[in-house]
Structure formats: C-alpha cells, structure tokens
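A.B. asks: Below: sequence and its predicted model.
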Amino acid sequence: MTILKTVYVITEGATERLVGKALYERGILTRTLKPKPAWERDKAPREGYDSMIGDLLFREEAGGFLDALVKKSSKSHVLLLFDQEGVSEPKERAEAIADYFREYGKRNRVQFWQQFAFEAWDSCTNVFIHSSDKLKLILHVADVLGPGGNRDFDGYILRLLKGSGREKIAQELVGDSQLVKHLLHKAEKEIPGLMEQNGFPLNCSKSWLYVYIATFQQRTSHAWFAEQVVENASEADLHRVFASLIAAWNALK
C-alpha cells in the first residue's frame, strides 16, 4: 500500500479551501499528495491575511503551527495560499511574509526563522518556495487581475464565469437551459450596467460573484458558490485558469 505524502494546507479564506478541495476531488490537483488542514475547524484562526499569518507562528496553546513543525524529527510539507491584494506584485507579498518570519526568529532567538527566505519557483511569478531539511513550504499568491485592479483568489472564479464554458456552468447551476442566456445577460450586462449608472460600479471580483449568486438564485455564500463553479467547469478550463496553483501543488511532490 502506497503511503501518500501529507501536505498541510493553510488558506487565507474559505474560498481557497473549498475550491482546493474541489480541484483535488476532480483530480486537477494530483492525488499522489494528501492535503490536510493545519487546524481542526473549531480551532482554526479567523480568516484574513493578518489573522492567518499571526497564527502561523504565534498561538498560545500550540506555540505556533509552523514553529512546531520545524521542531519535529521528520520533514514537513506545507502549502500557503494568500492573495496579492494590497501590494503591487506577488514577490512583495512573499517578501512581507518572509520578513515576518525573520522578525519572529530575531525576537525569539530561533535560528531557523532568522534565516528564512523564499525563492521564485520555476517560471511562475506568483509561486515561491522555501526548502530545507526541516520544511518544504510553497507559497501561492493569487494574482489574477479583477475589476478595479484588485488581485485575489475570487478572480480565478470570475475568470471561469466569464470564460467560454460559462453557459455550461450556468446550466448546471440553474437547471433550466432556456434561462441560461437570459440570466447570463443580466449578470454580465444589465445588473453591472445599472450599478454603474447609479454611481456604484462593481470594483472587485467578489462583488461580481454576488451578482451571479443573486441572478442564478443560489442560496449560498460566495465560497460555496465558488466550489460549485469549479465542480461544474470543464477540466480544460480548470487546468488553464488554475495553472499556477497546479504548479504550486506539484512542487510539493
């Protein structure tokens, strides 16, 4: 029996977690690796960059998730998923995280973290790697450009909804083929146009997702909606849209 390598997956929010799960179950992310959440659901930190980063090294009951990993005798494998949002390019996000780790190392006199650094991974400008005898850590920075210039993970879902396979996705979610073109027109043109006319343009990817949720009459959060979109998108579109995430996952082999 083959023992799969365990990868601890740490995400900035629920959307990344649910979409990653759907990609894994569909085989888009290779199943030769076994994903595992870093925390039990009732012990997970609040969502968001600051909360998640803080709990990677600081946590009263555990002393910090990553710090505990590097004290183990065996090598650990970790995938971090964060947004570019708020910085001009992915490497700035990677350097900010590395700076945080190094500062922790200095304050606590932990040599491993004092020397921490990321390197660019292969040809992906938004994937970074740290590899040592204690830890292999891959950072994926969601950098897809959304409306208004925002760059976050929701942009990948919006790209699927605006791609060539959008009618298939819509039909699976709506369940009535005769309504698909009509509802897509409302989601893509009428509602955004009305918002803009009233001085409230949709300026982030998440706002667009909620337009689709409302138009398709989906009783769900944007994170669960994103999972459903991925479950119904074509394999070709998933490989294209999530190419950098697939590369990040494969780097952990």
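C.D. replies: Good, I have the coordinates.
A.B. asks: From here on, just use CA atoms for contacts and neighbour counts.
C.D. replies: OK.
A.B. asks: just the helices in the protein please.
C.D. replies: 14-25, 49-57, 65-69, 90-108, 111-114, 154-161, 166-174, 180-185, 191-197, 205-215, 222-232, 235-241, 243-250 (DSSP state H).
A.B. asks: With mean neighbour count and distance to Val7 added, can I get those helices in a markdown table?
C.D. replies: A markdown table is the format used below for the helices of the chain (neighbours: other Cα atoms under 10 Å; distance: least, Cα to Cα, whole Å):
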| stretch | mean neighbour count | distance to Val7 |
| --- | --- | --- |
| helix 14-25 | 19 | 12 |
| helix 49-57 | 16 | 15 |
| helix 65-69 | 17 | 12 |
| helix 90-108 | 17 | 19 |
| helix 111-114 | 17 | 20 |
| helix 154-161 | 23 | 22 |
| helix 166-174 | 19 | 30 |
| helix 180-185 | 16 | 38 |
| helix 191-197 | 14 | 40 |
| helix 205-215 | 19 | 28 |
| helix 222-232 | 20 | 20 |
| helix 235-241 | 15 | 21 |
| helix 243-250 | 20 | 9 |
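A.B. asks: so which of those gets nearest Asp143?
C.D. replies: helix 90-108 (6.7 Å; Cα to Cα).
A.B. asks: try this one next to it:
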Amino acid sequence: MEIQVFAEGKTEEKVIEKLKQFFSHTFQTFDCRGKDRINEEINKKLGPSIGQQPVRALILRDLDDGENNQQIIQSISDGLIQLFLERKVNAVPQFQQLPSHKNVFIWKSTSPDFHIAVHIADYRWNTSFTKRTIDDLVLQLALDQGVAAHLAQKQNVSIGGQVIIQKVTQEIPMLLQQNGFPPLSEAKDYVRLYAAVIRMHTSPPVFAANVLASASNHLVQQNFASIIEAIRAL
C-alpha cells in the first residue's frame, strides 16, 4: 500500500524518508510549499484516485500562532468536501482524535476506500516560540547529548555534545539578547544556530536529515512517536 504524504515543507520530507524504514508501505511525499496550498495539492494528487483505487494519505501540519486544531481540521474537511463534490462522491469527512495522541486526527471511509490522517505539530521546545513545528521535534532530537556528539564528530569539531548544547541553548542566545537582539522566536532559529556552531553550512531540511542519521532508531521512534502512530492508524 502506498501512503501519500502532504507536507508543509522539505523538513517533513526528510523525516518521512527516515521513518519509512519502520514500515512495509511505500511513501510518496509532496512538498506543498506552505499550509495554504495543502488542499490544492490534495485535490490535484488524490482527486483522480477517488473511487478508482484505495487512498491512504497523511497530512503533516505545523500549528502557527493564532491557530488551533479545530480550525486546521475544519479547513482540511472543507477541502475534502469540495473535492468529493467535484468527483460526485457522497461522503462527508468526520475526523476522530486518536486516543493515544491528541494531535492526530483520523477519518476512514469504506465507500470510497479513503483513509486520511492529519498530524498537527503540538510540541514547542521553548514556550515563548510563536509556533509549533516539525523543527521543534528535530531540535529536541539534536539536543540529545549523544546525537550532538555524533554530529560534531561528523563535522570534525572536537567539542563534547554537552558543550554544544549549552552554547546553542544558553550562551549564544543570552549573548544576543544582551547585545540588543530580539529573542529567537522559533525552532528554525535554533536549528540554524546549531548548524553554524558545528560548521554544518546547510539548510534546516538537510540539517534534519543529518540529525536523523545520527540518532538511534529507538530515539527516532520515541521522538516522532505521534507521526508513527498516525501512519499506523491508516
């Protein structure tokens, strides 16, 4: 069975690339280039399959400031209803919250054969952050001492993992604030800072891929448990 994944950006794509090893399914991930184009991409990619073959889909959404889970689910439901109307399919999505993970919502239909899961990022590494994103989970994993040490070793940086963590999470942010810079406001800020400290001159998605490659399977499964459960629920 193929699972089609609709992601806000390329970091999610790197996460799915790692998580797929834990499943026998095949995965096809679409970078929707932002939350506002997810419904459009679902329409384009899933529309032709409805009523013709089974559909299994996963949506990965960040939770921006001012949003809530209900608004996100309503937006996705509205998009699906419009899609079904265009395809002359009599179905109305009724998402149910996954009991084990309150940030995962599932809807399964037998006619048409259509299963969809919505995973909404609910972890915020710093309570002052303006949004909850997949990068918060990447950052949490990168701040494991063993992962930090492995990343430094790969970059030929002779500094212990705990020292890197202290520099990234405390010393440098404090120094910036003391010099009049505004506080770092989202996980991507810390991800970029982290990459600079260990001389990994790359983008947040590539940084995420390196972090995932440096972590044990157990840590990855523990850190991304809610996404794994969303996939299993399909």
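C.D. replies: Okay, I see it. Treat the numbers as computed from the prediction; the structure is a model and nothing was measured.
A.B. asks: Is it possible to get a markdown table of the helices of structure 1 that adds distance to Pro35 of structure 1?
C.D. replies: Listed next are the helices of structure 1 as a markdown table, based on distance: least, Cα to Cα, whole Å:
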| stretch | distance to Pro35 of structure 1 |
| --- | --- |
| helix 14-25 | 9 |
| helix 49-57 | 17 |
| helix 65-69 | 16 |
| helix 90-108 | 22 |
| helix 111-114 | 24 |
| helix 154-161 | 21 |
| helix 166-174 | 26 |
| helix 180-185 | 35 |
| helix 191-197 | 38 |
| helix 205-215 | 26 |
| helix 222-232 | 17 |
| helix 235-241 | 19 |
| helix 243-250 | 10 |
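A.B. asks: Quick one: closest of the ones you listed to Cys124 of structure 1.
C.D. replies: It's helix 243-250; of the helices of structure 1, that one is closest to Cys124 of structure 1 (Cα to Cα) at 6.4 Å.
A.B. asks: Contacts for the closest one, please.
C.D. replies: Outside helix 243-250 of structure 1, the residues that touch it by Cα atoms under 8 Å, 6 or more residues apart in numbering are 28-30, 79, 124, 126-127, 138-140, 239.
A.B. asks: What of stretch 185-195 of structure 2?
C.D. replies: 124-125, 128-131, 133, 135-136, 139, 164, 168-169, 184, 201-204, 207.
A.B. asks: quick check: stretch 214-222 of structure 1 aligns to which part of structure 2?
C.D. replies: Under TM-score structural alignment, stretch 214-222 of structure 1 corresponds to residues 196-204 of structure 2.
A.B. asks: Now do the end-to-end distance for the matching stretch.
C.D. replies: Taking Cα to Cα, to the nearest Å as the measure, stretch 196-204 of structure 2 stretches 11 Å from start to finish.
A.B. asks: In structure 1, what residue corresponds to Ile120 of structure 2?
C.D. replies: Aligned partner of Ile120 of structure 2 by TM-score structural alignment: Val141.
A.B. asks: surely that match meets Ala96?
C.D. replies: No: using Cα atoms under 8 Å, Val141 of structure 1 is not in contact with Ala96, being 12.0 Å away.
A.B. asks: ok, for the equivalent of Glu16 of structure 1 over in structure 2, nearest residue in space, not its chain neighbours?
C.D. replies: Taking TM-score structural alignment, the alignment pairs Glu16 of structure 1 with Glu12 from structure 2. Nearest residue to Glu12 of structure 2, sequence neighbours excluded (Cα to Cα, 6 or more residues apart in numbering): Ile134, at 6.7 Å.
A.B. asks: Next one: the equivalent of the one you found over in structure 1 relative to Tyr210 of structure 1, how far apart?
C.D. replies: The alignment partner of Ile134 of structure 2 in structure 1, by TM-score structural alignment, is Phe153. To Tyr210 of structure 1, Phe153 of structure 1 is 15 Å away according to Cα to Cα.
A.B. asks: again, but for Ala22 of structure 1
C.D. replies: 20 Å.
A.B. asks: ok, now how distant is the alignment partner in structure 1 of Ala230 of structure 2 from Val78 of structure 1?
C.D. replies: Matched across to structure 1, Ala230 of structure 2 falls on Ala248, judged by TM-score structural alignment. Distance of Ala248 of structure 1 to Val78 of structure 1, given as Cα to Cα: 11 Å.
A.B. asks: list residues touching both of these two?
C.D. replies: With Cα under 8 Å, 6+ apart, Ala248 of structure 1 and Val78 have common neighbours Ile138.
A.B. asks: The match of Ile134 of structure 2 contacts Asp83, correct?
C.D. replies: Yes: with contact defined as Cα under 8 Å, Phe153 of structure 1 and Asp83 form a contacting pair (6.2 Å).
A.B. asks: Now do the shared contacts for these two.
C.D. replies: 142-143.
A.B. asks: who's in contact with the residue nearest the centre of structure 1?
C.D. replies: For structure 1, the residue nearest the mean C-alpha position is Glu16 (3.6 Å; Cα atoms, centre = their mean). Going by Cα under 8 Å, 6+ apart, Glu16 of structure 1 touches 81, 153, 223.
A.B. asks: Count the neighbours of the second one for me.
C.D. replies: Residues contacting Phe153 of structure 1 under the criterion other Cα atoms under 10 Å number 26.
A.B. asks: Quick check: the gap between Leu194 of structure 1 and Pro201 of structure 1.
C.D. replies: 9 Å.
A.B. asks: should've said Asn232 of structure 1
C.D. replies: 28 Å.
A.B. asks: in structure 1, what residues pair with the longest strand along structure 2?
C.D. replies: When structure 2 is parsed with DSSP state E, its longest strand is strand 101-109. Residues 124-132 of structure 1 are the counterpart of strand 101-109 of structure 2, counting by TM-score structural alignment.
A.B. asks: Buried ones in that stretch, by neighbour count?
C.D. replies: 126-131 (16 or more other Cα atoms under 10 Å).
A.B. asks: And the residues you listed, which two are furthest apart?
C.D. replies: Asn126 and Ser131 (16.7 Å).
A.B. asks: List the contacts of the spatially closest residue to Phe30 of structure 2 that is not a sequence neighbour.
C.D. replies: Excluding the flanking residues, the one nearest Phe30 of structure 2 by Cα to Cα, 6+ apart is Phe6, at 5.1 Å. By Cα under 8 Å, 6+ apart, the contact set of Phe6 of structure 2 is 29-32, 38, 41-42, 57-60.
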